[in-house]
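Student: One predicted model, sequence on top.
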Amino acid sequence: MIERKPIDATAVAIMVVLCAIWGAQQVPIKLVAAAMSPILQMGLRSGLAALATLCVIFWRGDAHAINRHTVLPGLAIGALFGTEFVMAGEALRFTSASHVTIYLYTAPIGAALGLGLLRRDERLQPAQWLGIALAFGGVVLAFSGGGDGAHYPQMRLGDALALAGACGWACTSMVLRNSAMANAPASVALFFQLSGAFVLCTMLAPVLGETRVTVTTPLIASLAFQVIVVAFASYLCWYSLLRRYSASRLGVLTFMTPMFGVASGVVLLGDRLDAAFIGGALLILAGILIVSSAGLLPALAARLFRRLRPAALNS
């Protein structure tokens, strides 16, 4: 078993970069939406990244992990992950990148709730129930706002689609944790996820009438960023960190992602945020942080007490 190291400055620096990439990934999709629909962009990037991941699988000798034990749960996480991408792609047609990022990142709340109900070892602590309540209240508050004037009825549809995408992401996490995929190499899980997203997005794009493509330099640059940096390199880097550091402590650091997402949407796309959405987003972020870090707080408090106690005895 690989021994996980405590979080150090290197891990924090890498996580800041990863969270910035994940938070801003909706921006290039939205910027070139007129040249290629978001759902088609997500399908194409997933397919190309899946091919790159397959090369990594054979290079690492992980192909044996694709077997009769992992195929069914792999297809399930592919379908669920693909559903998340379809919903996120359609959400970007109707609402802002900032809204999509915040609502998508309610997924850890749903995953924690689902795992807490299904697994005894994942039962939620009182603080985590508080975090879930805060996040739920944040969603209600954010939906109650006036939004961007006359566009808000349409934005509410996009917000709802983003929340549906978060449900798909949460279910993906639950299947990963409760199936043979839990012991499979990360590259195999990523391959199934990306393949599922490719199939669903490219199949539904013609059904939804989202097949228009106008080849432009910004579109090529955006797709290159999405395929190489977002869908391939960033996730492999994340899985590499998971092999070296505590997953729970890394998970807390992903709290930065929606913050980067909102900031990039406002700065690069000029997203307008009403007071209700800002207040709701803060409640959602607080809920995510509480749910993700509840198990760490007692350990951190105990460590701090052990450090302070000798000083208090010597004074």
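Tutor: Received it, and whenever you're ready, just let me know what you need.
Student: Please make it C-alpha for all contacts and neighbour counts, starting now.
Tutor: OK.
Student: What's the separation between the residue sitting nearest the centre point of the chain and Leu285?
Tutor: Most central in the chain under Cα atoms, centre = their mean is Tyr105, positioned 5.9 Å from the mean C-alpha point. According to Cα to Cα, to the nearest Å, Tyr105 and Leu285 sit 9 Å apart.
Student: what sits in contact with each of the two?
Tutor: Pro258 (Cα atoms under 8 Å, 6 or more residues apart in numbering).
Student: Contacts only, for Ala197.
Tutor: 42-43, 46-47, 78-79, 81-83, 85-86.
Student: quick one: contacts of stretch 93-107?
Tutor: Contact with stretch 93-107 is made by 23, 26-27, 30, 38, 88, 91-92, 135, 139, 154-159, 162-163, 165-167, 169-170, 258, 261-266, 271, 281, 284, 288, as judged by Cα under 8 Å, 6+ apart.
Student: what distance separates the start and the end of it?
Tutor: OK, stretch 93-107 end separation, Cα to Cα: 20 Å.
Student: and if you look at stretch 175-183?
Tutor: End-to-end distance for stretch 175-183, by Cα to Cα: 12 Å.
Student: now it, how far from the centre of its chain.
Tutor: 18 Å (Cα atoms, centre = their mean, to the nearest Å).
Student: Check stretch 302-311 too.
Tutor: Its chain's C-alpha centre and that of stretch 302-311 lie 36 Å apart, by Cα atoms, centre = their mean.
Student: And for stretch 211-230?
Tutor: For stretch 211-230, the distance to the chain centre is 21 Å (Cα atoms, centre = their mean).
Student: for stretch 235-254, same thing?
Tutor: Its chain's C-alpha centre and that of stretch 235-254 lie 13 Å apart, by Cα atoms, centre = their mean.
Student: Thr214 against Ser37, yeah?
Tutor: No - Thr214 is beyond contact range of Ser37, at 10.0 Å (criterion: Cα atoms under 8 Å).
Student: Neighbour count: these two, which is higher?
Tutor: Taking other Cα atoms under 10 Å, Thr214 and Ser37 do not tie; Ser37 has more neighbours (22 against 11).
Student: Nearest spatial neighbour of the more buried one, chain-adjacent residues omitted?
Tutor: Take Ser37 and drop its neighbours on the chain: the residue closest to it by Cα to Cα, 6 or more residues apart in numbering is Glu210, 5.7 Å away.
Student: what about versus this one:
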Amino acid sequence: MRLRDFLIFAGVCFIWAANLVVSRALFTMFNIGPIYYAAARFGLVALILAPLLRPLPRPTLPVIIIGALLGAMHFGLMFLALNAASTASVSIVLQLSIPLTAILSVLILYERVSWRRAAGIALAFCGVIIVMWEPEGQSTIIGLLFAFVSAAALALGSILLKRYGPIRPLRMQAWVALASFPPLMGLSLFAEHGQWQGGIDAGWPFWVGLAFSVAIVTIVAHTAYFRVLQRYPASLVAPLGLMMPLMSIAMGVVLLGETFDLRMLLGALVALIGLLAILFGQATPPQPQEAT
């Protein structure tokens, strides 16, 4: 992977980590409905990127399915998980998308994973477990189940997007938003109560968080993620997402005053070694391809 693309993806992981912290704060401190928040996010994105919806992609149905997986299912369930469990526990369960993506890339895309990269994946994953594992974790089983299905939706959506073929990242974001807003808003109206008033009562934190989620997380970070995913094998890109939970730990220390002990330092070092093994474990570098 080119250094420039690696740095871009590192920035994406930083934004994702910040989004977890911001979302958790909105749900637990300001009582914002997680499904309503996800629906509002994708509704605004759909409005902003509406001109990119045409002409219709051919075929259209696969794009709608991919959009629902990457949007409604991944984010909707992730936000529900953050409302029910701690940021750290949700982060670690979300990393299950890494082995799931690697497995699906072999089964669906027929990619080959070298033993060095496989070892790097395992080592990096072990490092994240060391960093985040809490024998007496406070997460609930329902929150972890939401996070697991969210990770599976992300893995499957990423693989299907890779299989679908080149599509402009911003255009894909427009279709993700369009496919996600109706089911999320419908579910919010059915399952949540007082969501409108909750957003008003929260005041500026809600609007700032929503603006960050729409402009920075969705349009900037995920567009960059789609671009990197189109240029490199999914089995290479997915493990690098392990940087995100490590950054979440760092943000917890800096912003929330959480402790950083020897266990966390050891896990960070193990994960870093695994990331380096993933980066340099390719027998032949993939040839970048431009999105159309």
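Tutor: Yes, it's here. Small disclaimer: the values here were computed from a predicted structure and weren't measured.
Student: still on that earlier bit, and the residue nearest to Ser37 of the first structure, how many neighbours?
Tutor: For Glu210 of the first structure, using other Cα under 10 Å, the count is 17.
Student: Three-state assignment for it, please.
Tutor: coil (DSSP: H, G, I helix; E, B strand; the rest coil).
Student: How about the contacts made by it?
Tutor: Neighbour list for Glu210 of the first structure: 36-37, 39-40 [criterion: Cα under 8 Å, 6+ apart].
Student: host element of the residue opposite Leu170 of the second structure in the first structure once aligned?
Tutor: Alignment note (TM-score structural alignment): Leu170 of the second structure maps to Ser187 of the first structure. Counting by DSSP states H and E, the element that carries Ser187 of the first structure is helix 186-207.
Student: List the buried residues of that helix.
Tutor: 186-202, 204-205 (16 or more other Cα atoms under 10 Å).
Student: Closest one to Arg120 of the first structure out of the contacts of Glu210 of the first structure, please.
Tutor: In terms of Cα to Cα, no member of the contacts of Glu210 of the first structure lies closer to Arg120 of the first structure than Ile39, at 37.5 Å.
Student: Now do that closest one against Arg123 of the first structure, distance only.
Tutor: For Ile39 of the first structure, the distance to Arg123 of the first structure - Cα to Cα - is 36 Å.
Student: Just list what the one helix or strand Leu160 of the second structure maps to packs against, helices and strands only.
Tutor: Using DSSP H and E, Leu160 of the second structure maps to helix 141-164. When contacts are defined as 3 or more Cα pairs under 8 Å, 6 or more residues apart in numbering; DSSP states H and E, helix 141-164 of the second structure packs onto helix 61-68, helix 74-84, helix 87-94, helix 97-107, helix 222-231, helix 234-240.
Student: let's see it at 6 Å
Tutor: helix 74-84, helix 87-94, helix 97-107 (3 or more Cα pairs under 6 Å, 6 or more residues apart in numbering; DSSP states H and E).
Student: what range in the first structure matches the shortest one?
Tutor: This means helix 87-94 of the second structure. Using TM-score structural alignment, helix 87-94 of the second structure pairs with 97-104 in the first structure.
Student: Please say which position in the first structure Ala215 of the second structure maps to.
Tutor: Ala215 of the second structure maps onto Ile228 in the first structure, by TM-score structural alignment.
Student: before we move on, what SS does its match have?
Tutor: helix.
Student: Chain neighbours aside, what residue packs nearest to it?
Tutor: Ala49 (7.2 Å).
Student: What of Leu104 of the first structure?
Tutor: Leaving aside its chain neighbours, Leu104 of the first structure sits nearest to Ala166 (4.6 Å; criterion: Cα to Cα, 6+ apart).
Student: What number of neighbouring residues does that neighbour come out with?
Tutor: There are 30 residues near Ala166 of the first structure, going by other Cα under 10 Å.
Student: repeat for Ala286 of the first structure
Tutor: Per other Cα under 10 Å, the neighbour tally for Ala286 of the first structure reads 19.
Student: any idea how far it is from Gly131 of the first structure?
Tutor: 7 Å.
Student: Equivalent analysis for Met36 of the first structure, please.
Tutor: 38 Å.
Student: Also Ala107 of the first structure?
Tutor: According to Cα to Cα, Ala107 of the first structure and Gly131 of the first structure sit 13 Å apart.
Student: Over to Ala247 of the first structure?
Tutor: Ala247 of the first structure is 19 Å from Gly131 of the first structure, by Cα to Cα.
Student: And for Val139 of the first structure?
Tutor: Shown here: Val139 of the first structure relative to Gly131 of the first structure, a distance of 12 Å by Cα to Cα.
Student: returning to what we had before: after alignment, which residue of the second structure pairs with the residue nearest to Leu104 of the first structure?
Tutor: So, by TM-score structural alignment, Ala166 of the first structure is matched to Ala151.
Student: Mind checking what secondary structure the nearest residue to Gly120 of the second structure once chain neighbours are set aside has?
Tutor: Once flanking residues are discounted, Gly120 of the second structure sits nearest to Gly274: 4.2 Å by Cα to Cα, 6+ apart. Here Gly274 of the second structure is helix, with the state taken from three-state DSSP.
Student: okay, now Gly274 of the second structure: neighbour count?
Tutor: 27.
Student: how close does it get to Ile129 of the second structure?
Tutor: 13 Å.
Student: try Gly209 of the second structure
Tutor: Counting by Cα to Cα - Gly209 of the second structure and Ile129 of the second structure are separated by 29 Å.
Student: Cheers, nothing more for now.
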